[in-house]
Every structure is written in C-alpha cells, then in structure tokens.
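Colleague: the sequence and its predicted three-dimensional model are supplied below.
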Amino acid sequence: MSRFNVRKVAVLGAGVMGAQIAAHLINLRVPVLLFDLATPEKAVERLKKIRPAPLGLASDADLIQSANYDQHLPLLQECDLIIEAIGERMDWKSELYRRIAPHVGAHVILASNTSGLSITALSQELPEVLRERFCGIHFFNPPRYMSLVELIPTAATAATILDDLETFVTTSLGKRVVRALDTPNFVANRVGVAGMLFTLIEADKFGLTCDVVDDLTGRKLGRASSATYRTADVVGLDTLAHVVRTLQDQLPKDSFHAAYAIPAVVSRLIEAGALGAKSGAGFYKKVGRDILRLDPNTLDYVSSSGKAAPEVTALLKLPPAERLAALRASTHPEAQFLWAIYRDTFHYCAVHLAQIAQSARDIDFAMRWGFGWQEGPFETWQRAGWQTIAKWIAEDIAAGRALSREALPAWVMDGRTGVHTPAGSWSTATQSYLAPSALPVYRRQIFPETVVAGPGQQPSTAGTTVFENDFVRAWTLEGEFLIVTIKTKMRTFNTGALKGLGQAVTLAESGFRGLVIWGSGEPFSAGGDLNGFLTIYAREGLDGFGAEQKMFQDVMQQLRFSQVPTVAAVKGYALGGGCEAFLHCDRRVAHFETNVGLVEVNVGLLPGAGGLT
C-alpha cells in the first residue's frame, strides 16, 4: 500500500489566511515554504502580533521559510503539498497557476484555499496533467483554532488524492473534514451566511436590537458566543458582503434569492468605512471600556445593555421538542423571532441538501465545526420531533410567513423520524442513508465524531464499567487498562472525585496494566472544587479543610508512586489541582491546545496538593 508522506508544504500567498495556514503547519512541525510577490518577511513578523495568536510560540515564526515567485519557484519540487491562498480573483489565480505549473512535481497535491470560487472553473486554468491532483481546501479563519476544513473535489480529482489529503489534514493538522460539493460557498458558509441573513431579516421584522439578538443567538441557543452581529464584525462587513454577493450572483434561480440581499444597514456601514473589528466600528464600537451598539436608524452608537427577556431565556433551557413548541406558541416577539430563525434554517437545509452536501451529516458537522454550533440544524430538528416540525414549517410556508414559498421536499414528509440513523445519514442524491467514512484514519479512532442517533459508541457508556458514581466513572475497553473519567462540572476535584480517583489507582494496581485519566472534550480539569472546599470550611472549620487538603495530597502521591504506569490524556485546561494531577502522572499526552498552570500563585496562594514537590 502506498503512503502519502508530507515532508514539506508550500503555501502560496502571505495574506491573512495564507500566513496563518503556514503558521499552523509550523505549530505542528510540518516544514513550510511561504511564497508571496515579494519575500513575505513582514507577513511572518505580523504573525507574532496577531491575536488570537496563530503560533504556539511567537519565536516559531522564524521556522517559516520565505520565498518569492521570481527566484524560488524551483523549490516547489521539494514539496508534497501546495496550498494556493492568494486573493479571491480568478484572473490572479489563473496567472499564478500558469507560472507554477512547470515546477509542480508528479507526486504533488495542489489545492486552492478559496471560500467561494468554483473549484471546477479553477481546475480549467491548469494543465490537464495536474487536474486529477487538484482540489479545493477551505480552512476557516483563524486556521489554528477553527476545526473545520472543507475539501472540494472536481469531477477530475482522483479519489486517492482526496483520501490522502483528508488523512493528512485529520492526522497531522488535527482538523475535522467535510467533503463539500462544488457549489457557491460550499457547505458551512452556504448555510451559515444564509442563516446570518435570515437572522438579520427576522430581527428587523420583530424590531430587535443587535445586542438583544446576540444575547439570544449565542450561548443560550447553543451557538458561538460571538452570536450573529458580533460574528459579522469579526469576519468583516466587507467580507460578509463579498460572500453574500456570491450567493446573489451565482444563485439567481434559488427560491431564497430575495433573502440574498446585502442588508441596507450593512451597505451603509461599509460606505461609512465601518467594516467591523478591523476598522474599530461596525455593529459595535468600543469607546474606552464601554461597548456601544449601532442604532441602525441614525448610525449613531448607543449604550449596549439589551438582554433577552427572562421568560424567553427560560424557554431556551427546555428540551428541543418543548422548546420549539413553546417558542412557536408564544406571542413574545423574541420567542417568535427564535421560532422564525429555526424554521428558516430548517427549511433552507431541507430544500438545499441535494445541492450542497453528500448527506445531512455533512451539513450538521459543518455547522458544528465551522460555526461553533453545539448541534447541527438537522440534529435539532430530529430531536424536536421530525414530522411535527415539518408540519409547522409547511403551515408557515402556506401562510406566507416563511422566507421562501418553495415547499418542503417530498422526502421530508414521508413519515420518517429524522435524517440520522445507526446505519448512516440521509442522502437525497442516492435516496439512501450513507454510512460514515471508512478511511483508516477514522477506523482507528475509538470515538469518531457522530451525530444524534448516528452510528458509534458514546464515551459515557463505552466499554465495561468497573465502578461508577456521581463523581467518577472507572472503565475499561479491553480489560488491560483502567480509564478514569471525572464527571463533575469542569471536572473539578471534590471529595467524591478524589475518593474515586484514589479507588481507581488501587484497582489498577491490583488488576490492570496501567491507568489513564481521560474524558471526552474539554477541560482536563479546572482544579479543586472551590465551592465545595468553602462549604467544608464553613461547616467544619480549618480542621475539616485540612483533612480535605490531606486527602488531595494523598491521592496525588498515589498517582506518583503507583505500581502501574499512570497517564494523563489532556486537552483544554489543566489548572490548579488539575495541573497537579497532570504533573503527578508518569506520562502526559497533551493536545496542542492545552493550557496548564498553577493559577493560584497569581493570588498569593501556594499549590496545596503537591504542586511544589
């Protein structure tokens, strides 16, 4: 079996995306050549100042090898992967492809990091011999932190090229891949930007200010904290307008075309030079320590203090079926707004599934990984009761309340209970349920990503439970190693968690080859349970607190001097007592985005569980 080895990558273009893609490659110790019209030293230096930091260590910028197109094109022969990331203009890319083509080796994969241009059209600018090794690769900004990468093949792209590139992006870069169809804005931006437009339309319809909308459509809705208007500011209103214009120009017959209009307020802000965060003002503006919001009628900035109504916030805490029913039945404008954006997104995804994605799973993954949603639109719809929601959407379409008059596709109303099953996820192209990818990179994952009702085991129930209580689960996959998962909030160590960890070490010594402290997701541990410690102190005084501290120290010593190897598998925060558990294990396997520290020293406290030993 042949293996695609990436010994060096060339990134063409040292703009915002190109330079940060190069930075992420260097983070993961993939050698990289960064090309630009002139040598890109200034772009490399800027990487040290960008926030959030694209580099793990600012000094790693010096590892990026700078190059220019006049002197260094022969160096492309040394590369196994070339990522083109210049400006979004077909004529610029065409000229660049003409220049690099003679220097692209016979084994090299060539990929364009475009967010909207047709990959098929781009491929036509290449010599025919390169077309089977060409595809789109769409990183999300900022590349270090956004987990989604979309891969977009053309009809000519060899299947092995996509498989090799997906394996590299997943294994070496730590990204999550969705294979997209070559349609405008691909998957995540197609649904996400359309959803953003729908939100702005419905907010205007219900008379809601941007701060209230952001309070409603952020964490409370299970989405990114930047919500809607803040996301637009971060992306840049000019960039948003460019993406929207792609929808306008390339989808003239789309039944949602009327919604693909750049909102008047966005156009007015762009004309005024208020492009969002990069210009210092957009929908929001920071003045001193205050964050002001835009008054869309006057374009003045006023106090930003709007919050969601408590009664509507309460509805968002309900399970999906009860939540959507309550929002739809409510007469409160904020609740009606929320039902409208749910409805519009469900309607849009159902109508466009066949055009933009291989299966419903791809849309749900794209929105989770690319836009920070806790669950995708189809997952929410399915959990809320598929046919009930479909009936309500159909009623709104008939009543003219929806943003399009196009009926839901027939498959939606065929009596199904959803689009995700243990067999796979619904594909309108094949009229069947597609199983997840069977690439070796996924087959070796114990817990590959899955969707609601999809195939695969859940970490909370996987394997054989050795013992479990409210604080800890000790379990094993194959009987050789004991795995300990802390179940408390933020995986903090309280009395129960400490006793459970100590019990697990004892069991591992008597019947297993080793012990691993691991839990899915983040954090590893935020440390000691401070509220619990305060309760003990209030109830039992210093003696009780001292006894709790001694227990913490004793368990850490158990880890340190265990008769079997102990391993901390870490992602996210390992702070305070979490750091001490991390330090007392024999080995540590840490994700790149791990933050470790004895934070208590910042307030003059000494680590109490052995952090100084």
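Modeller: All right, it came through fine. Numbers count the residues shown, from 1 in each chain.

Colleague: only C-alpha atoms for contact and neighbour calcs from this point on.
Modeller: Fine.

Colleague: make sure A581 is indeed in a helix.
Modeller: Yes - with DSSP: H, G, I helix; E, B strand; the rest coil as the criterion, A581 is part of a helix.

Colleague: any idea how far the nearest residue to it once chain neighbours are set aside is from F467?
Modeller: Excluding the flanking residues, the one nearest A581 by CA to CA, 6 or more residues apart in numbering is M556, at 6.3 Å. Shown here: M556 relative to F467, a distance of 20 Å by CA to CA, to the nearest Å.

Colleague: repeat that for E95.
Modeller: 64 Å.

Colleague: what about M556 and F467, which has more around it?
Modeller: In terms of neighbours (other CA atoms under 10 Å), M556 is the more surrounded of M556 and F467; the figures are 25 against 14.

Colleague: need the contact partners of stretch 430-448.
Modeller: Contacting residues not belonging to stretch 430-448 are listed as 163, 167, 170-171, 359, 420-421, 423-427, 456-459 [CA atoms under 8 Å, 6 or more residues apart in numbering].

Colleague: just checking, the residue nearest to A581 touches L612?
Modeller: No - at 12.0 Å, M556 and L612 do not qualify as touching, with contact defined as CA atoms under 8 Å.

Colleague: give the buried residues for stretch 391-409.
Modeller: For stretch 391-409, the neighbour count (16 or more other CA atoms under 10 Å) marks 393-394, 396-397, 402-404, 406, 408 as buried.

Colleague: could you do stretch 67-74 as well?
Modeller: Under 16+ other CA under 10 Å, the buried positions of stretch 67-74 are 67-69, 73.

Colleague: what's the answer for stretch 167-187, then?
Modeller: For stretch 167-187, the neighbour count (16+ other CA under 10 Å) marks 167-170, 173-187 as buried.

Colleague: kindly report the same for stretch 17-30.
Modeller: Quick answer for stretch 17-30 (16+ other CA under 10 Å): 17-27, 30.

Colleague: one more to weigh against that first structure:
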Amino acid sequence: MSTHPSSSDQPAMSVSVRKVAVLGAGVMGAQIAAHCVNAGVPVLLYDLPAKDGDKSGIARQAIARLQKLKPAPLAAPDLAVRITPANYDEHLDLLADCDLVIEAIAERLDWKRDLYEKIVPALGSHVILASNTSGLSITELSKVLPAGLRPRFCGVHFFNPPRYMHLVELIPTAETESGLLDQLETFLVSALGKGVVRARDTPNFVGNRIGVFGILAADIEARKHGLSYEVVDELTGKRLGRAKSGTYRTADVVGLDTLAHVIETLQTGLPDDPFKSSFAMPAALKKLLEKEALGQKAGAGFYRKEGKAILRWDNGAGKYVPADGQIDPDVAEILAQRDPGARLKALRESDKPQARYVWALLRDTFHYAAVHLAQIANSARDVDLAMRWGFGHEQGPFEIWQAAGWRQVAGWIADDIEAGEALSSQPLPEWVTKGPVPETGGVHTPKGSWNPRLGRFEPRSTLPVYTRQIVPVRLAGELNRSSTMVSAAGGRVVLENDAIRLWTLPAPHPTDVLVVSFKTKMHTISPEVTRSLLQALDLAESNFRGLVIWQDSHPFSAGADLKSMVAAYKEGGPDAIEPEERRLQELTQRLRYARVPTVAALAGLALGGGCELAIHCASRVAHLETYIGLVEVGAGLVPGAGGMAYSARRAAEQQALCAPGAPLLLFLQKFAEAIAGAKVAGSAREAVTLGYLRDDDPIVMNEHELLYVAVRQAHMLAEAGWRAPVPAPFPVAGRDGIATLTAQLVNMREGGYISDHDFLLGRHVAEILCGGDVDPGTLVDEAWILALERKAFLALPAVEATQARIASLMTTGKPLRN
C-alpha cells in the first residue's frame, strides 16, 4: 500500500479505464495484457508489423503462447479472445479509444522515445500513458513528450509474472498530475488487484533497487564464505522467510539477461553510490550470458536439469556439476529459532561459515536499505512492502531488523562497518541511532512508518480505495502486540473457542452480519469446527441477518481433519465416524437452507470439505486466485459432506434450463470427471467452468477486498428479502448413467490411465452421482444422495489401498496414486 498523502492542491482528473492498450508483445507486455483481461478489461496488444503475412502476426503469436505458458498468465484459456492483436502500421487510430496505454517494449531509452513520438498523434486527450520499465528514468522518458501529455505520463512497473506478483510500482515525474496518480492507483489496486508502492524516480526504483542489491550481496558473501549455489538457495529460501527458490533459482526464473540489465542500470545510474563496488557484474553471470544460458527460459542458467538430476554451474571448472551441497544441521537449527533477536545473535556469533553468511547478507541489506531509504522511497513501509510483494519475502528488511531489536542490531551493523566487514564504509544515517526511531524501537509504529525526509512517522494512504481493505497487510510494529485480527478491524467478538472466532464489523460496515473464521491449522474442518459452525448458524438465524465464512490467512480450508477421522476410525471403525459424517452433511445442508444468507469468502485453496462448505452457501465471493475442488479421491475416499448431492442437483438444474431433450448425462459428465479426477480449478474463473462457482458469484481481484465485498454481499441479499431455496426433488441418470460412466472408466483402466483403485473410486462416484440403481429420470431428493455418499464414505477406510493413500497424505502431504 502506498504511503503518500492522497490529496493534492489540484482537482483529481476523471479516470475510467474501460480499454487498455499494451505496446510490446514480449513476455511482460503479453502477460500484462493477460492480467487486464483476467480483470475483465479488454486489451489491444501491439507489436511491430510482421514482415510476411498478417501484419499483426507477432502479437497474434504472443496471444497464442499465453494459452500454453505455465504458470498460466490467463485465469482461463478462453479469455485470450478478449485481447485484440494489433500493429503500429495499421492500427494506431485504435489508440484514441484507449483510456490507459502501457508501453512495455525492451529496456532501451532510445527505442521507447522513438515509439512515443510515433504514437503521440494518435492518443486521445484523456489517455494515461505509462511505461512499464524496471528501472529507467521516467523523467528522461518524458522529455520527448509534448507538454500537454506530460501530466498524464508516469511509470507503472509490474513484477514478473504480472498475474501472480502482487507488487506494482507507480513512479511519477515532477510534472505528473497527482490526482491522476490517485485514480490510477485506485484502478491498479481494485480493478487489477495489485499492491501499489509509489517510488521515487531513481534507478531501479524500490523493489529492484533493494532486491537486486540483495542478489549481488548474496553472491559476494557466498564467494567470501565458500558456499555453492544450492547451499545459498537453501539458506536464503523458506528458512529465511523468502521464496522457496532462494537466490540463484530466482535469478534463473527472472532471466539472467533481465538481471544483468538491472545490474547495468545500477552501474550507470549510480556512479556515486557508496556501495558501487558491489555493483560489479559477477564473473559467473558474465560467463553464462556469453553462453546464452539465460535461465529457465533457455533451459540452463545457474542451474541445468538433466533428466531427473539438477546440475549447477561451476565457473572455475567451466561446466555444470551435481548440485549436492547440504545445509549444516547446526545452522538449520539456528534458523529454526522463533525469537528474531536470538536468531540473529546466534548467526552473528557462530563460527559456522553458513551462519556467518546469513548474518552478513542480512546486515548488508539492512545497511543498504537504511542508507538509501530517503532517496528511493517515501517511507520504510514502501521498502518492506516492495520486498514482500515483489520478491516473496515474509518480512521486509526493516521488519526483520525491528523484530530483532532495533538498537541491538544497529550496534552490530555499526561495529561491522568499523571493522571493515561490511560492503561499504558508509556510516548508518543519524536517524537510525538518534531520535524517534531508536526511542520508539523501530521504523514501524501504530501511527505510521518512518519518513526520513520529513523526519516523522508517515501514516498510511487515505485514498478511498483502501477503505475496502478492512484487514490490510500489517507490518511488524504497526500493531500493538496485543492486537488481534478482530481488534485490528475494529470488530466485536460474539463467540470464541478453540475452533472458531465469530465476530462482527463496526459501522459503517454492516453490523448485522456475522463473520466466522477458523482457528485450526490449514483451516481444516475438525469435529469442533463443525459443531461450532452449527452453533454460529443458530446465532445468525436468531439475532443477525447473514453469515460470512472468511479466513484471515490462506487457505480457505484444506478440508476435513483427516487426522481426527483416522484416529476415530482406528478406535471404533465405521460406527465411530458415522455420527461426524452425518453432522458434516447436516452442516452443509444448514448452510444451503439457512433462514439468513450465507456467504463463503474464498481465497487460496478450498479443497474437499472446504469446497463442500462453499458450494452449499447461498453465495460465494472469490478472489481470482481461488483453487477449489473436491479432491477426496486423492485420499482414497469420495466426497462425503454433500459434494456429490450438490453436483447431482446442479446437473439437473442445468439440464432444466436447456432445450427439452438434452441428456442429463451431458451435464453430469463434467462433475463426474472433476470428482473422479480430483480436479482443482486453476482460478476462480475456471471454477465457474467446473461448476463449483456460479456465474453470478462475484470475483474480486484484490484479496484484501474480499471481506468487504463478502459482508456486503450477505447484507445485500438480506436487504433484498432473502429466502432460502425450497427443497425439491430432481431427476437422476440412474443405472443407464452408471453404465455409461463405468464403460468410460473401463476404457481408462484398460488404457493404463487409471489404477484398479481409481476404478473402484470412480465407480462409487458414478453410482452416487447417478442416484444408484434406479430408473433414468427417477426423482430423488438430496437426502437420497447423501445416504449414498455416507455408505461409500464409511466403507472406503477399510480398503487397504485407501489406507495407503491416507497414510501418504498424512506423512508426506502428497497424494499416492496406487
């Protein structure tokens, strides 16, 4: 979230982004276009005219590639049709209808300026022109623009890949109209779902300035301490609260040519930087660039895969060698310590090279960030959020420093500078050791984050869009230690136990809607959660007007608590788990037929029982990155909390909406395939296709707006006179449907696509979805299908192959396809 004040002396310019043009159909340009259409904004994608055939062929090919890339830039493959291919020879006139034009061509100042001169005459008078540059001067780019366009020009730096990376840096020039920036930030935050940091127009801005320095420091310190790439990646990955890929694997993913470009920008743009000696291009990187080993996109970089073996580049030997380095167990133990201060102290005082390496890397980053904070950002918040959102760090450098004890760590850094161990002799800024920051204990406080230019703690942005973020990202030190998620939102707890928290929001939010959040690990549905949710429904129906299921962290729910189910089954067999199975079914039916609207606020994984809770609610509000599915087959089971009752009923409802004569099996097939194959939707939009979300379920782009929208959805349904659906019988496919689905399973088994156990599970799925051994078209109710679910669910734990699948999930977290 930006830390800038939201108001200006000038009136805000009216911005309504209805159509976007992206100039440049390379990797970034095409993926920015993809994310715009993910948000429902149509896009023109431009590139140079092709020399032969269709002049828009380059852009057309880029759009086709979007449908094949992994991870998928498009939330659903069919969204590609919303991107229109274009070229500069034939389609410049179409720019007049675009509200936002994003230039995303190669990082060459002269090329970008030439393109601006070409397109300027075609732009509408209302347009916003933005450059997606990773570090070039926005002011220098603007100099070629006419005076009337400069107030509507800025930098807008998406991080790669644009769909998944939350950070966008917004970089104004001195002439950029501030009200326009407010509205562009609003569009980026709410419409595209991004976390915006406003950066100063300095080389590489905020994220790359700190992040790429960190990569260079990691390499320098690795060579000092004699560590290999794979050891560095292990030390700088999840153990350090960063992306699993660590340092060198991340560089391979980003692209070594891109990394080299950003390093060159540091070298040329910062000749007087006190850390300039650290900006030298690493020798190994130079060699890899010469070999055109550009990382993942080229099949080789710092690492190369040969079969199942992972090799790393050995620059001294000039070849790839096995990546077999190991982390020191003693260092792993230090990194596992929970107390931040004790952890940093142990790393600094250890005689282990790996421990000393981690301390040195953190120290270098703290030092660099403190020295440059005033130059690159408005406050320490921007630096920490940029590293969280752009580089996948759990905490930014200032957060880690503050959590470990501000004065203590500052003293250690100063000692290392004096001893010549730091990468620069530049002393720490005075604000680090004197005044409000050390007196308060760090740069982040409940009042705001430190702005060294103004010498004060800068409050968060008051842009109206941020009122939609009821529980925004909070940095270490921003909240009092006693604060909880509910108190941070200003909420009131209605009921709390070990399983759930039931609470309401304060005015001006609807106060008559209950919010329930789980307290279990992975938000699993334990017996205690089930009983508590039934109690929550009782309270909602008696004293409130709606109920929202929302979690304060990922996932929405990993499903039923397998551990407790297995323990109960071992103790008493099917009879021991049958009451809980009935109670889960009762819960999902209560959610569907409640006297008040129920809404599931979905983000992240919603698997198995979590999916069943969601699909039975009156409505769902889903973040784009929602991955929902009935995956019980992976545990050797079948959905047992109404998932197949829902699917059978929905198939019948969909058939009823079509022309007479449409076979029921046509609509049942997709549910059968999804359940038997344990399919998980790759986005909320794909979940609509699978049938787990409905066409009228809202999809939000910014996860931090999920609670705001979900509570209002429940309130709106209540205000509109919500009435629960009336239970009604529906037709099933019966024995004919079972026979058809079974024949398909036989073919798959004979072809080697599924195992014997998969066949057994698939047969159960077919029998339940088709209503059992009844005539086609027989009318049944949900209780009929629920009984079939229970019978299969209670029988399967006795099967040896199911026991093996459950054991694999509980020990390794991975499904066993036996």
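Modeller: Alright, I've got the coordinates. The model shown is predicted, which means the values in this text are computed figures rather than measured ones.

Colleague: hmm, back to that, closest to E78 of structure 1 out of the contacts of stretch 430-448 of structure 1?
Modeller: Relative to E78 of structure 1, the closest of these is T167; by CA to CA it sits at 20.5 Å.

Colleague: any idea how many residues pack against the aligned partner of A222 of structure 2 in structure 1?
Modeller: Matched by TM-score structural alignment, A222 of structure 2 corresponds to A203 in structure 1. When neighbours are counted by other CA under 10 Å, A203 of structure 1 registers 21.

Colleague: OK, contacts around A203 of structure 1?
Modeller: Contact analysis of A203 of structure 1 by CA under 8 Å, 6+ apart lists 209, 213, 337.

Colleague: can you find the partner of the second one in structure 2?
Modeller: What it means is V213 of structure 1. In structure 2, the residue matched to V213 of structure 1 (TM-score structural alignment) is V232.

Colleague: where do the strands sit along the stretch 401-550 of structure 1?
Modeller: Along the stretch 401-550 of structure 1, the stretches classed as strands by DSSP state E, counting those that start in this stretch are 420-421, 424-427, 432-434, 464-468, 472-476, 481-486, 514-517.

Colleague: among these, which comes closest to V6 of structure 1?
Modeller: In terms of CA to CA, the element of the strands of the stretch 401-550 of structure 1 nearest to V6 of structure 1 is strand 432-434, at 30.1 Å.

Colleague: now that closest one on structure 2. Mean distance?
Modeller: Once fitted to structure 2, strand 432-434 of structure 1 is off its aligned match by 1.1 Å on average (mean CA distance after the TM-score superposition for structure 1).

Colleague: so where is that strand in structure 2?
Modeller: The aligned range for strand 432-434 of structure 1 is 456-458, by TM-score structural alignment.

Colleague: what about the helices in the stretch 601-750 of structure 2?
Modeller: Counting by DSSP state H, counting those that start in this stretch, the stretch 601-750 of structure 2 has helices at residues 609-616, 643-656, 664-676, 684-690, 706-719, 734-750.

Colleague: could you report the neighbour count for F730 of structure 2?
Modeller: 18.

Colleague: now it. Nearest residue, chain neighbours left out?
Modeller: That would be L779: by CA to CA, 6+ apart, it lies 5.0 Å from F730 of structure 2.

Colleague: burial measure for that neighbour, as a count.
Modeller: 16.

Colleague: about what we covered before: does the match of V213 of structure 1 touch R249 like I think?
Modeller: No - between V232 of structure 2 and R249 there is no contact under CA under 8 Å: 9.9 Å.

Colleague: list the contacts for the residue nearest to the spatial centre of structure 1?
Modeller: With distances taken as CA atoms, centre = their mean, W369 lies nearest the centre of structure 1, 3.0 Å away. Shown in contact with W369 of structure 1 (CA under 8 Å, 6+ apart): 146-148, 176.

Colleague: trace it over to structure 2, please.
Modeller: Using TM-score structural alignment, W369 of structure 1 pairs with W389 in structure 2.

Colleague: what helix or strand is its match on?
Modeller: helix 380-391 (DSSP states H and E).

Colleague: now do E117 of structure 2
Modeller: Under the criterion of DSSP H and E, E117 of structure 2 resides in helix 109-119.

Colleague: so what touches the very next helix or strand once past that helix?
Modeller: Downstream of helix 109-119 of structure 2, the first helix or strand assigned by DSSP H and E is strand 128-131. Strand 128-131 of structure 2 is contacted from outside by 99-104, 138, 152-157, using CA under 8 Å, 6+ apart.

Colleague: again with stretch 123-135 of structure 1
Modeller: Identification of contacts with stretch 123-135 of structure 1 by CA under 8 Å, 6+ apart yields 94, 97-98, 101, 108-112, 119, 151-154, 156-158, 161-162.

Colleague: with stretch 416-432 of structure 2 instead?
Modeller: Residues outside stretch 416-432 of structure 2 that contact it (CA under 8 Å, 6+ apart): 274-275, 278, 360, 363-364, 367, 370-371, 410, 413-414, 437-438, 452.

Colleague: which one (most neighbours) among those?
Modeller: Within those, most neighbours by other CA under 10 Å means R363, with 27 neighbours.

Colleague: so who does it touch?
Modeller: Counted by CA under 8 Å, 6+ apart, R363 of structure 2 has contacts 413, 422.

Colleague: related to what we said a few turns ago, any figure for the gap between the match of A222 of structure 2 and N297 of structure 1?
Modeller: 14 Å.

Colleague: returning to that earlier point: I'd like the strands of the stretch 401-550 of structure 1 as a markdown table, with distance to A38 of structure 1 appended.
Modeller: As requested, the strands of the stretch 401-550 of structure 1 are exported to a markdown table (distance: least, CA to CA, whole Å):
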| stretch | distance to A38 of structure 1 |
| --- | --- |
| strand 420-421 | 50 |
| strand 424-427 | 46 |
| strand 432-434 | 47 |
| strand 464-468 | 59 |
| strand 472-476 | 56 |
| strand 481-486 | 52 |
| strand 514-517 | 49 |
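
Colleague: let me know which of those is the nearest to G222 of structure 1.
Modeller: Closest to G222 of structure 1 of the strands of the stretch 401-550 of structure 1 is strand 420-421 (CA to CA; 19.8 Å).

Colleague: with that, I have no additional questions.
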